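[1] Have a look at this prediction, sequence included:
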Amino acid sequence: MSDEDKQGNVGMRRSLKILLAVSLGLNMLVIGAVGGMMYHGGPTGGAIGARAASFGPFTRALSHQDRRQIGQAMRDELGGFRENLPKVRAGFTALKEALSADVYDSVLVHRLVKQQQAAGLKRYQVGQRLLLERLDEMSQKERQTFAERLGRRHR
């Protein structure tokens, strides 16, 4: 294989790595937007409304008070968005540096991506647990109201 062929393959791998980093960045922006919405208490607390949240129809079907309570419980358990932002930025910086390095360290990149995935998964799992706990606490009438809101189209 000629040097040009080898460089072409390396270039493709590098572009895929950059694409992965961009994709990861977009995922973290979504997580940040959801965290910001939860931090500010839902749709009336800030610029990002519940409809823009990526938690989907279950979050939108909750009452404003339930969203605020779940958001506060998440902040209590996981820390606030602003508290976590330096760690998120550090993870992105480390990943960007690893992807830009002259010598690609596959083990490091895999570890950094898995760390970011684990943080997102933990946030998702805590949110899901808190939602289920709230559903378990609801009265029959509250659950029926939730089910009605869940069944409506939110557009």
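    On my side now, so go ahead. Numbers count the residues shown, from 1 in each chain.

[2] rest of the way, CA atoms for contacts and neighbours
    Noted.

[3] Can you get me a residue count around Leu85?
    12 (other C-alpha atoms under 10 Å).

[4] next up, a second structure to put side by side with the first:
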Amino acid sequence: MAEQQPGRAAMRGWVRALFVASLTLNLAVAGVVIGGLVAHEQHPPRPPVGDIGLGPFTEAFSSEDRGALRRAAKAEGLNFKAMRDEAQADLAALTRALEAEPWDEAAVQAALGAHRERTLERIEIGERLMVDRLRAMSPQERHAFAKRLGTVFARFERKPPEK
């Protein structure tokens, strides 16, 4: 009868533990990938910030319409990178004001006011471009847009409130 060496038994236990750990990690990665694919299908990603972002309206426009809106904005000289940079600067100013000691309410109000003004300006531009695009659509295209918009809003209503 062959004797078992003590080192071999320990080695088999170590290999088995490594195998179990590897299998667990692979299953976790597969779960994340599959979960991401399922979530992507149910909730497609939002358009990039700083682009023609019209909230839920953006999602209801076709990709061709979004492209036309983007081209119209660029034709007017809108610079999306500059808009993103300005929004980041507003956030940085607000963060600095919130972290300041002693509390400087005027700085917080100024940062929020600057952000509000930029946001309102972007909303006005977006609304004007959207109306121009809707005006250029055929009645059938507008009806299809209205149907997609209803679907988008229905999905927003089904989302549970954030905690």
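    Great, that's in hand. What you are looking at is a predicted structure, and each value in this text was computed from that prediction instead of being measured.

[5] so what's the residue nearest the centre of structure 2 closest to, chain neighbours aside?
    Residue closest to the average C-alpha location in structure 2 (C-alpha atoms, centre = their mean): Arg46, at 4.4 Å. What sits nearest to Arg46 of structure 2 in space, not counting adjacent residues and going by C-alpha to C-alpha, 6 or more residues apart in numbering, is Glu59, at 7.7 Å.

[6] is it true that that neighbour touches Gly150?
    No. Judged on C-alpha atoms under 8 Å, Glu59 of structure 2 makes no contact with Gly150 at a distance of 10.9 Å.

[7] so which helix or strand takes in Gln128 of structure 1?
    Element membership for Gln128 of structure 1, per DSSP states H and E: helix 106-137.

[8] Over to Ala28 of structure 2?
    Using DSSP H and E, Ala28 of structure 2 falls in helix 6-42.

[9] what range in structure 1 matches that helix?
    Counting by TM-score structural alignment, helix 6-42 of structure 2 falls onto no part of structure 1.

[10] Next secondary structure after that helix?
    Later in the chain than helix 6-42 of structure 2, the nearest helix or strand by DSSP H and E is helix 56-60.

[11] Following superposition onto structure 1, what is the mean distance for the helix or strand following that next one?
    Downstream of helix 56-60 of structure 2, the first helix or strand assigned by DSSP H and E is helix 63-75. Overlaying structure 1 shows helix 63-75 of structure 2 at a mean distance of 2.1 Å from the equivalent residues (mean C-alpha distance after the TM-score superposition for structure 1).
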